[in-house]
Every structure is written in C-alpha cells, then in structure tokens.
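A.B. asks: fold the following.
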Amino acid sequence: METNYLMIFCTVPDTKSAESIASALVSEQLAACCNIIQNVRSVYSWKNEICDDTELLLVIKTTVDAYDNLEAKITELHPYEVPEILAIPIYRGSKDYLNWVDSNVNIG
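C.D. replies: Predicted coordinates:
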C-alpha cells in the first residue's frame, strides 16, 4: 500500500533543540506540524554504556516527497551525533487533515 504522508519521530535533549528544529521545519515548509512532547524517558545503549535519559519527542507530519530535505535539516540542527529520525507511513487519516498537510508542505 502506497502513501504520500509520513509521521516522523525524533527525540531531542532539550526544549531549545525541540523548538529550533520544529520552527525550522515548519517555517521552511518541510513539515506541516510538529508536536513537542515533554518528559519522554529513553533507555538505550550508547558507546557500550546503558543510558537512561529524559528527552523530548518531536512528532512531525510531512509528505514522502519532503522526507530527504527534512532529514537533512534535522541532521544539520540536531545536537546528537546520531539523531533518532524514524519515518512511519500514514496510510489513512482525515481527508481534510491530509489535504491541509499537502497545502503546508512545499519542497519547491
């Protein structure tokens, strides 16, 4: 099943990073919307150590066509050496909402 829409998950270490990335993605029309969810607990392995951190989660709505530019922008602005950038296909959703996403994402 093909889709034109994606939901991107991206964790960040602090509010400043979350706001900076979200603002850039929306203002550059790489994303229609970015939700910032606070107090996400992440347990993960990094450089042979188990880490347990509180992060923020960006939930980003965009189109498949904008993904490459969106990933490049997140990578440019993100403070992590290896940022979490996961794209989840959106197969169904409100037609009005998805039309709104289309009208607010423009890759030029």
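A.B. asks: when you work out contacts or count neighbours from here on, use the C-alpha atoms and nothing else.
C.D. replies: Will do.
A.B. asks: which helix in this protein has the most residues?
C.D. replies: Longest helix in the chain by number of residues, with DSSP state H as the criterion: helix 15-27.
A.B. asks: counting contacts, what elements does it pack onto?
C.D. replies: When contacts are defined as 3 or more C-alpha pairs under 8 Å, 6 or more residues apart in numbering; DSSP states H and E, helix 15-27 sits against strand 33-46, strand 49-63, helix 67-77.
A.B. asks: how about a cut-off of 10 Å?
C.D. replies: strand 5-12, strand 33-46, strand 49-63, helix 67-77 (3 or more C-alpha pairs under 10 Å, 6 or more residues apart in numbering; DSSP states H and E).
A.B. asks: second chain to compare with the first, below:
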Amino acid sequence: MPDPTTPTVLTVLTTTDTPDKADALARGAVEARVAACAQISGPVTSVYRWEGAVETAREWQVLLKTTGSRYPALESWLLAAHDYETPEIIATPVTGGSAAYLSWVAAETSEGTPE
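C.D. replies: You can find the predicted model right below:
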C-alpha cells in the first residue's frame, strides 16, 4: 500500500519526430517546472492509423516525471509546445519508488520553487 505522505508521481510519455524537438520538449518542461526531469529515447518506430491510413514513422520518446497536482500544467504546456496536431500524451501513475526521489520530483515541480 502506498505511503500517504509520499507525493503522487506520474510518468508522462510523449513522442516527436526529431531529436532536436525531443530535447526542446524535455528541456522546456523542466525549465517551466512542470516536470522534474525528462529522458529521451530513440529513435523508435511508431505504427499508427492517421486520417484513414496506416502510417509508419521514426520518432523520439520523451518520458517526463511530474506530480499528479502538476499534471494539468504539464499537459497544457505540452499541447502548447508540441507541433503535432494530436500529440501522444499518456500519464502513468508511479505505484512505488524511493521516497527521496519521489519527494525530489515534488520539490522540483512545485510552483513556488525558486529558479
């Protein structure tokens, strides 16, 4: 059972079509304090249906860490910063982890944290 004193942390996944865009999304979200950190993986091959056709594309994944309370701000930030018409934004709850790390995520995404 999760410790009620540990903040709710989420991992949030998005993708984009170039490493430079992935870096900009990762860096921008951390600078805006809507994510504590981000990891970029890729390239990956994505296969999906778009506008009636099956597409294949090379993409880079950006995995961001935030809190449940900051998720709405992160989602809004990603929607504004992303150049995809319908970007992938998927949040997954972290069900366990180091209390120190989870507290660090909360501290780094706090709206009142000084620069």
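A.B. asks: re earlier: check the mean deviation of the longest helix of structure 1 from structure 2.
C.D. replies: Its aligned residues in structure 2 lie a mean 1.1 Å from helix 15-27 of structure 1 after superposition (mean C-alpha distance after the TM-score superposition for structure 1).
A.B. asks: that helix aligns to what range in structure 2?
C.D. replies: Helix 15-27 of structure 1 corresponds to residues 19-31 in structure 2, going by TM-score structural alignment.
A.B. asks: ok so, going back, quick one, the longest helix of structure 1 and strand 5-12 angle?
C.D. replies: For helix 15-27 of structure 1 against strand 5-12, the angle by axes from the mean of the first three to the mean of the last three C-alpha atoms, to 10 degrees is 160 degrees.
A.B. asks: what residues does the match of helix 15-27 of structure 1 touch?
C.D. replies: Identification of contacts with stretch 19-31 of structure 2 by C-alpha atoms under 10 Å, 6 or more residues apart in numbering yields 14-16, 18, 33-43, 59-66, 73-75, 77-78, 81-83, 108-109, 115.
A.B. asks: where in structure 1 does stretch 52-70 of structure 2 fall?
C.D. replies: Stretch 52-70 of structure 2 corresponds to residues 48-66 in structure 1, going by TM-score structural alignment.
A.B. asks: off-centre distance for that stretch?
C.D. replies: Relative to its chain's centre, stretch 48-66 of structure 1 lies at 7 Å (C-alpha atoms, centre = their mean, to the nearest Å).
A.B. asks: show the contacting residues for residue 63 of structure 1.
C.D. replies: Counted by C-alpha under 10 Å, 6+ apart, residue 63 of structure 1 has contacts 3-8, 30-32, 70, 89-90, 98, 101-102, 104-107.
A.B. asks: redo the helices and strands packed on helix 15-27 of structure 1 as a markdown table? Include distance to residue 22 of structure 1.
C.D. replies: Formatted as a markdown table, the helices and strands packed on helix 15-27 of structure 1 follow (distance: least, C-alpha to C-alpha, whole Å):
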| stretch | distance to residue 22 of structure 1 |
| --- | --- |
| strand 5-12 | 10 |
| strand 33-46 | 6 |
| strand 49-63 | 8 |
| helix 67-77 | 9 |
